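A.B. asks: Okay, here's the prediction I keep looking at, along with the sequence it came from:
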Amino acid sequence: MLLHPGRTIMKRAGGYGVAVLLVLGTVLIGCGEASTGLTIEEERIVAGVDLNQLFAPPTPQERQQVLDDWAGQDVAARDMQAVAQASFRLGNLPVTMTIWHHTVNGQRHVGAVVVPDTLIEQVPVLVWLHGGEEGVRLETDVWPLADSLNLARFVLVIPAFRGETLAYQGLLFPTEGTPDPWKGDVADALALLNVVVQQVPAADTGRIAVLGIDRGATTALLMAVRDARIRVAIGVAGLTDFFGDFMQQVIEEALLGTVRPVPGLQAFTDRVLVPLREGQLSIAEARLALLRRSPVHFADLLPVGQWHHSQNDPFIPASEAERLKAAGPAWFQVFLYEEAGYELQDLPNALARIRMLLDELEAGAL
C-alpha cells in the first residue's frame, strides 16, 4: 500500500459503517507500533445524526451569527399591566410586590417585581432566575434567602418563563407559550427587566445584577452577555457549554430516547433534538441552537461575576464550571466546593461570597 503524508481519503461502504482508508504516496512496510502520523476520525452516527459535525468547535462565523441574531431580537415589553399587588415584610423591611403581565413576541408573560417601601434614593436591581422546570414559587424559591443576601435592599425582578406559572400564597399566575429553555428564558427575563426600567422609578438601571440557579444560572450568564446594562452575573450549578464532553453524552442519550433529569433538557429535546433526529432541523441550525445556550463561547463578554458549583453535583458535573473557568475573563470568579449538593445553601461560604459581591454593586464600586 502506498502512503502520501498528509492526504487521506475516507470512503464508507454501503450503509454498514465500514470505513475504507485509501492512502497514496510512500510505501508502508510492516505493521508494528511505529506511528504513521495519521489521525483517523472515529465515525459517530447516532439516530442518523453525525455527532462529529454537530459537536465540531463553533466557528467565529457561527459566533458572529448568534451575536447578530441577539442584537436584532425584539425583547421590548408591550401591553404592560399590573394585575396584583401585596405588601409584606421581606426580612425585616417592608416591601410592595406587584405582579406584572406583559407580552413578549405576542405571548403573555408574567413576573413579580418587589420594591422596598422605605426609599430615599434609587436602589440596585437584582434579577432572580429560578431553577428547575416547575415555574417559580416565591415562598420557597426566593424568600428563604432574604436575610442571608439582604434581598430587601434591591428592586427584585422575578420572571416566570414561558409555559410556566408564578405561584404566591396559593395563587397561580400562568404564562403563555411553549417552554424554550435558556433561549426563550433569556428573552422573557430581559423583557421583564425592560418593564422595570419603564415602570419602576426606584430602580437604578446603572446597578443591575442577575442571579440564577441551575437552568437559571445558564440564563443569567447569557443575559449578561447580551445586555451591557447588567453589571454583575452570578450562577450556581448550571450548564455552560453544549459542545462539551458532558453535554455531548447527554445529547447522544437524548437522541436515542433517554433524557436525563437535567432542568430544561426535556423541553430542549422536544424543541431541538427530536426535529434534528427526524430530519426537520439541519445540523447547521442545531449547532446554532447549541451555541445560543453555551455562555462559555461568549465568556469574553461577561461582566464581573461568580460561579458556584459542587465537585460532587449529582446532576450537572463540575466540568461545566471548569470549562467556564478556563474560558472566562480574570474578573469572573469560579468557585468549586468539595461538599456534595446542588442547592446554594449546600455550598459553604457561597452565600457570603455572593453577598460581598452584591455589597460592592450596592456601593457603586462595580
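C.D. replies: Received the coordinates, thanks. Numbers count the residues shown, from 1 in each chain.
A.B. asks: Could you use CA atoms for every contact and neighbour count after this?
C.D. replies: Will do.
A.B. asks: For burial, what's the neighbour tally of Gly235?
C.D. replies: 29 (other Cα atoms under 10 Å).
A.B. asks: which parts of stretch 313-321 are buried?
C.D. replies: Asp313, Ile316, Pro317, Ala318, Ser319, Glu320, Ala321 (16 or more other Cα atoms under 10 Å).
A.B. asks: Equivalent analysis for stretch 282-299, please.
C.D. replies: 283, 286-299.
A.B. asks: which residues sit against that stretch?
C.D. replies: 49, 53-55, 58, 62-63, 66, 182-183, 218, 221-222, 225, 239-243, 272-273, 276, 323-324, 327-329 (Cα atoms under 8 Å, 6 or more residues apart in numbering).
A.B. asks: How about stretch 313-333?
C.D. replies: Taking Cα under 8 Å, 6+ apart as the rule, stretch 313-333 contacts 237-241, 244, 246, 261-262, 296-297, 299-300, 302-312, 334, 336, 340-342.
A.B. asks: Would you mind listing which of those residues are buried?
C.D. replies: For those, buried by 16+ other Cα under 10 Å: 237-241, 244, 246, 262, 296-297, 299, 302-312, 334, 336, 341-342.
A.B. asks: this is the other structure I want to compare:
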Amino acid sequence: MVLGRLPLLALLTGVFAGSVMLLAGCSESPPVTECVPAIDPDCETPDPGEDEVVAGVNLTDLFETPTAPESDAALAIGVSATDGEPTVTELRAAADGSRQFLLAYDFEGERIVTALARVPQGVGATTRLPTVLVLTDGTDGASEADLLTAAGFGFLVDNAVQVVMAYRGEPLVVGGDAARSQFEPDPYRADVGDVRAILGVIDRVPRTDPSRLGLVGVGRGGTVALLAAVRGASVSAVVALGAPTDLFADSFRGEVRSRLLGTTPANPYPALDALAAPAFALRDGTLDLEGARLALTRLSPARLRPNDRLPAILALHAAGDPVVGEDQLTSLDAALTSSAARPRITEIVDDVTREGLMANGTVQGRIAAFLAAEL
C-alpha cells in the first residue's frame, strides 16, 4: 500500500515518513551507553555497531523488529470481553431532541465502564441505523461533546446511532453530571475488553444495527479501535486519527529513552506510562526481555498481522504531529493491503494540527463518506 498525503482536499500520492533522530549515548565501558550527546557535552557518540543501553535497559534488543513467532505469540494471548452485569438506562432527551441512553457494566456492585448513546430524534422511529462507537484520546474521560454532531459529519448526525465510551477509572460527563468508573485505570490493556463488552450489549439501545458497526478513535482511542478489531470485534469499519500503532517504531523508542532518563517528553504519547510500562518492568527485573517485547507487541496493531484481521480502515495523521510520530502511520500502512472489497486508506493530512483533525471540515467529510460507504 502507498501512504498518501491529504493536503485537505487534494490527495497527493507518495510516502512521507518523518525522520526521528535517535539520540545515542556512551559510557566508560562500551557497549553500555547511558549518556546523551545532545545533553552531555562530554559524551561521545558511540560507534553505530554498539548497543544502546539506557538505565540498564538495552534499547537495541528491546526495540528490535518483532519476529513472526513473536507476533503469533502475542496474538495467542486472548482478550475477552469484560465480564460484568450490563445495564441500559434511558436518560432525558437532549436539547436537540435526540434520545440518550447510559450503558454501564458493573462487577460486584462497582462500576467498570460507562458509555453514552445518542439516538437521532424521532422517538417513534424503528428503522435500524448504522452505529458508531467513538473512542477518545488521553485520560480525561469523555462527554457528550465528544459525539460527532458537527454539520461536517453529515449522515452521522441524523441518520446514525452514536455511542461514546469513557475508559475505566475515568468520568463520563452528561448534562453536567459525571458518572465515574470505580475501577482503576488500565489504559490500552483493559480498554479493548471494555470496548468488546459495550459492543456486546449495544443492540439493547433502540435503532442500533449490530450488523453495521463502526469504530472511530482518536489517539489512544484509535489504537484501542484497531486492537479491538484485530482481536475479533465484529465491526465493519475503523477510523483511527493520530493513533500509536507500532511501539517498535523510532518515535516511541525516543519516548521510552526520555522516560528512562528521568525526563518527560514535551508532548508525550497518550497514556505514555501505560505504553512504556514494559520497558520499566524490564529495568526493574519484573519482566525479562522476552516478556517485555511480548507486552509491546500486544499493544502494536501494526505488528499483529493486521492485513488478515482488520476490516475497512481509514487512518489519518496530522503532518508533523508533535505527539505521535508519523512513523506510526507508516508502520500501519506497510502492514496493510487495500482492495475494492476492503479498502485500507492511510493518509497524512497537511495544514492541520493534531488537535484540529477532528474539527476540520474536510476531515469530517472524509470520515462521513468513508463510513457511509462501509456501514
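C.D. replies: Structure's in. What do you need? Values in this document were obtained by computation on a predicted structure and should not be read as measured data.
A.B. asks: hang on, the earlier thing: which of the contacts of stretch 313-333 of structure 1 fall within helices?
C.D. replies: Secondary structure from DSSP state H places Phe246 of those in helices.
A.B. asks: give me the element the residue positioned nearest the centre of structure 2 is part of.
C.D. replies: Residue closest to the mean C-alpha point of structure 2, counted by Cα atoms, centre = their mean, is Thr223 at 1.9 Å. If you go by DSSP states H and E, Thr223 of structure 2 is part of helix 220-230.
A.B. asks: Packing partners of that helix?
C.D. replies: When contacts are defined as 3 or more Cα pairs under 8 Å, 6 or more residues apart in numbering; DSSP states H and E, helix 220-230 of structure 2 sits against strand 129-135, helix 189-201, strand 208-218, strand 237-241, helix 306-309.
A.B. asks: just so I know, which of these lies nearest Val79 of structure 2?
C.D. replies: helix 189-201 (6.2 Å; Cα to Cα).
A.B. asks: Now the closest one on structure 1. Mean distance?
C.D. replies: Superposed on structure 1, helix 189-201 of structure 2 shows a mean distance to its aligned partners of 1.4 Å (mean Cα distance after the TM-score superposition for structure 1).
A.B. asks: okay, that helix sits on what stretch of structure 1?
C.D. replies: Helix 189-201 of structure 2 corresponds to residues 183-195 in structure 1, going by TM-score structural alignment.
A.B. asks: Check the offset of that stretch from the chain's centre.
C.D. replies: Taking Cα atoms, centre = their mean, to the nearest Å, one finds the center of stretch 183-195 of structure 1 at 13 Å from the center of the full chain.
A.B. asks: and what of stretch 225-244 of structure 1?
C.D. replies: Using Cα atoms, centre = their mean, the offset of stretch 225-244 of structure 1 from its chain centre is 6 Å.
A.B. asks: now do stretch 262-275 of structure 2
C.D. replies: On Cα atoms, centre = their mean, the centre of stretch 262-275 of structure 2 falls 15 Å from the chain's centre.
A.B. asks: Would you mark the buried spots in that stretch?
C.D. replies: Pro268, Tyr269, Pro270, Ala271, Leu272, Asp273, Leu275.
A.B. asks: quick revisit: could you tell me where the helix holding Thr223 of structure 2 falls in structure 1?
C.D. replies: Counting by TM-score structural alignment, helix 220-230 of structure 2 corresponds to 215-225 in structure 1.
A.B. asks: how close does that stretch sit to structure 2?
C.D. replies: Using mean Cα distance after the TM-score superposition for structure 1, the mean distance for stretch 215-225 of structure 1 is 1.2 Å.
A.B. asks: Next, the buried residues of that stretch.
C.D. replies: Arg215, Gly216, Ala217, Thr218, Thr219, Ala220, Leu221, Leu222, Met223, Ala224, Val225.
A.B. asks: Who are the contact partners of the aligned partner of Gly235 of structure 1 in structure 2?
C.D. replies: Alignment note: Gly235 of structure 1 maps to Ala240 in structure 2; criterion TM-score structural alignment. Applying Cα under 8 Å, 6+ apart, we find Ala240 of structure 2 in contact with 216-219, 221-223, 225-226, 313-316.
A.B. asks: what's the spacing between Ala240 of structure 2 and Arg99 of structure 2?
C.D. replies: 27 Å (Cα to Cα, to the nearest Å).
A.B. asks: quick one on the thing from earlier: between the buried residues of stretch 282-299 of structure 1, which is closest to Ile251 of structure 1?
C.D. replies: Out of these, the member with the shortest distance to Ile251 of structure 1 (by Cα to Cα) is Leu290, at 10.4 Å.
A.B. asks: Give me the mean deviation of the helix or strand hosting the closest one from structure 2.
C.D. replies: Assigned by DSSP H and E, Leu290 of structure 1 falls within helix 283-291. Here helix 283-291 of structure 1, set against structure 2 after superposition, deviates by a mean of 1.5 Å using mean Cα distance after the TM-score superposition for structure 1.
A.B. asks: now that helix: which residue numbers in structure 2?
C.D. replies: Against structure 2, helix 283-291 of structure 1 falls on residues 289-297 (TM-score structural alignment).
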